Structure formats: C-alpha cells, structure tokens
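Chemist: Provided below are the primary sequence and the corresponding predicted coordinates.
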Amino acid sequence: MGKKQTEVFVANTEQQLEDVYRVRREVFVNEQGVPESIEIDDKEIDAVHFIVYVHNVPVGAGRFRMLEEVAKVERVCVLQEYRKHGVGALLMEKMEDVAKQKGVTKLSLNAQTHAEDFYKKAGYQTVSNTFYDAGILHVRMEKELKNNSCI
C-alpha cells in the first residue's frame, strides 16, 4: 500500500464522518464485540475525527479530544485486511501533525495490549499497568511532542 493511493483526512464532511463510524463499527463492534452503546459515545461531538482511504475506500479511522494541552487519542482502528501495511502509521502521523497545529505538547492513549508494540514504534511509552476497558486488556501510553520551530 503506497502512500500515493492512501490518503488521511480530518473528517469534516458528512460522508467522511459516516465512513469513520462505518470503519469503527466494523473493527470494534463486529470484530471485537464491543457494544455499540459504548463504542459511539457522548464525546464524539468534542473530537477531531480522522479517516483513511485506500483507493477511495475507507479503511482506517481515529479521533482525538483536547484535554488542555494534551490530546487524548482514541478509537484508532484499521480494517483487518489493511493492517500491517503502514495504514495505521500514516493515520498516527496525521493525527500528530494536526495535534501539533493545535498547540498540543503531549498525546495520551489507552492501547489494547495487542497493539502496544505498534504504539511503541510510533514513539509512545507505556505509563500504566494493564487494565480492562470494554472487557479488553489495555495500557495507558503517552508521547511528548517536540516543537519543530527553529530558534
């Protein structure tokens, strides 16, 4: 999956938001068995949503919410057949870029333990013991964002 055929957007249109929810529903509800009442929550309106397309097909999604100068990364997912092809890494890069533009100095997330290595490769550090969320084992992770401005 080359970068040219893969595009990551901040989901601003009604269609893009529909695609975000479709991908999340497929991964979290259908694949992992998370109840939809938990997966779609009251924080959707406060979040910046992201959608990944490969050849115009929605295949990945995520969101973050601003908590002062920290952005909480949530609901990061990629459809099963598109995993291990760099889609998730591109999604995380775009989320970081947008967070930096908003003045964010730190990202935090709760990672499913099977995805902990993915986030470590993206520069996150584990900062908690394991815990359950929606019946799935997680760890809390954080990443400091460096300011790219020149002095």
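Modeler: On my side now, so go ahead. Numbering: from 1, shown residues only.
Chemist: hey, let's count contacts and neighbours off CA atoms from now on
Modeler: OK.
Chemist: ok, and what's touching the helix or strand encompassing F118?
Modeler: Here F118, judged by DSSP states H and E, is contained in helix 116-121. Helix 116-121 has contacts (Cα atoms under 8 Å, 6 or more residues apart in numbering) with A111, Q125, T126, V139.
Chemist: Of the residues you listed, which is the most crowded?
Modeler: A111 (24 neighbours; other Cα atoms under 10 Å).
Chemist: Wasn't that residue part of a helix?
Modeler: No: in this structure, A111 is strand, not part of a helix, as judged by DSSP: H, G, I helix; E, B strand; the rest coil.
Chemist: Return the distance of it relative to T13.
Modeler: Using Cα to Cα, to the nearest Å, one obtains 28 Å as the distance from A111 to T13.
Chemist: got the buried residues for whichever strand in the chain runs longest?
Modeler: In the chain, with assignment by DSSP state E, the single longest strand is strand 57-67. By 16 or more other Cα atoms under 10 Å, the buried positions in strand 57-67 come out as P58, V59, G60, A61, G62, R63, F64, R65, M66.
Chemist: Distance check, E7 against L90.
Modeler: Counting by Cα to Cα, the gap from E7 to L90 is 8 Å.
Chemist: adding another structure so you can compare the two:
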Amino acid sequence: MKIKETDQLDDTYQDARTIRRHVFVEEQGIDEQDEFDGTDSKAVHFVAYVDNRPVATARTTVTEMGVHIQRVATEKRFRHQGYAKQLLQTILNDDRFANSTRFYLGAQQTAVGFYQTLGFKTYGQPFVEVGIPHINMEKV
C-alpha cells in the first residue's frame, strides 16, 4: 500500500473525491452538496493506493482545537483489510502534526469501534449529521 497526500486540488485530490462520492453520496445517500461543502481547498487530503488504485481516503485540517480528521472512507470491496487503519496511523504520525496534542473527529456510530482500536475515545453527546448518527471522538 502506498499513501499520497496533497493540499492541492490535483489528481490525488480527485482520487479522494471519487472514493468519497462512491461511499458517501452513492452508498450512504448523502447529498453531494453536503459532501463537497467547499472546504476541501483548506484541507490536506490523504489517499491510500493498492496496485495504483485509490482505495481509502481522509482529510485533515488544523484548527485551534487540534487536528480535525474528516471524510474517512474506504471503497466497499477494500474494507476490513486494514487500509483505513494504516491511513489513519500515517496521519497520526505525520511530522506536520508533531506539535499537535489532539486529534478529533465526528465518527459515524457504526465506526466507533474502529476508531477505538486507534486510541480514540468518545466525548459529548451523540448527534445526527446528514441524517446519520454520529459521536465526537478524540485522541489526546
């Protein structure tokens, strides 16, 4: 597996968009305007490739609260093979975030166990975003 990252709206970013469109728009029924909310140009996008095929993605932004991880998605036929976990471990260990003391995300309820394996803990109250139950999680 190879991981590429970009803060440009380039080919790697287009691969991230493709994965997100398949997972969030087509599979989960999220409105495309909600998924592509105009903030991608402010994020660093990470894409995992297997045999040069994009299989998993996530985006990050640095905020006053820490590193915000969003849009974590894996193509359906590549799930449960460890690609998203490796991708997130790469993000957690990325040198650009070395001074960050906190990573946080809004996890879909069905993915809480996955994030817990990476050391994330839930906080706050559950909430619904784009019609899907979520909970906030953090790794300090």
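Modeler: On my side now, so go ahead. Please read all numbers here as calculations on a predicted model, not as lab measurements.
Chemist: before we move on, the earlier item: nearest to D19 of the first structure, of the contacts of helix 116-121 of the first structure?
Modeler: Set against D19 of the first structure, the nearest of the contacts of helix 116-121 of the first structure by Cα to Cα is A111 (22.2 Å).
Chemist: corresponding residue for V87 of the first structure in the second structure?
Modeler: When the second structure is aligned by TM-score structural alignment, V87 of the first structure is paired with Y83.
Chemist: Give the closest residue to that match in space, chain neighbours not counted.
Modeler: Nearest residue to Y83 of the second structure in three dimensions, chain neighbours excluded: A56, at 6.6 Å (Cα to Cα, 6 or more residues apart in numbering).
Chemist: Spell out the residue ranges of the helices in the second structure.
Modeler: Secondary structure of the second structure, counting by DSSP state H: helices at 11-20, 32-35, 83-92, 112-116.
Chemist: Please work out which residues of the first structure line up with the second one.
Modeler: On the basis of TM-score structural alignment, helix 32-35 of the second structure is assigned to residues 36-39 in the first structure.
Chemist: one step back: where does the longest strand of the first structure end up in the second structure?
Modeler: Residue span in the second structure matched to strand 57-67 of the first structure, by TM-score structural alignment: 53-63.
Chemist: Identify all contacting residues around the matching stretch.
Modeler: 15-16, 19-20, 42-49, 67-75, 78, 83-84, 87-88.
Chemist: By how much does that stretch deviate from the first structure on average?
Modeler: Mean deviation of stretch 53-63 of the second structure relative to the first structure after superposition (mean Cα distance after the TM-score superposition for the first structure): 0.6 Å.
Chemist: burial count for L109 of the first structure?
Modeler: 21.
Chemist: any idea what it aligns with in the second structure?
Modeler: Checking TM-score structural alignment: L109 of the first structure goes with L105.
Chemist: cool, H138 of the first structure as well?
Modeler: The pairwise alignment with the second structure assigns H138 of the first structure to H134, based on TM-score structural alignment.
Chemist: That match - how many residues pack around it?
Modeler: Around H134 of the second structure there are 20 other residues, counting by other Cα under 10 Å.
Chemist: Start and end of stretch 58-77 of the first structure, how far apart?
Modeler: End-to-end for stretch 58-77 of the first structure, by Cα to Cα: 11 Å.
Chemist: isn't L137 of the first structure right next to A115, touching?
Modeler: No: under the criterion of Cα atoms under 8 Å, L137 of the first structure makes no contact with A115, lying 10.5 Å away.
Chemist: Of the two, which one has the most company?
Modeler: Taking neighbours as other Cα under 10 Å, L137 of the first structure and A115 compare with L137 leading, 14 against 11.
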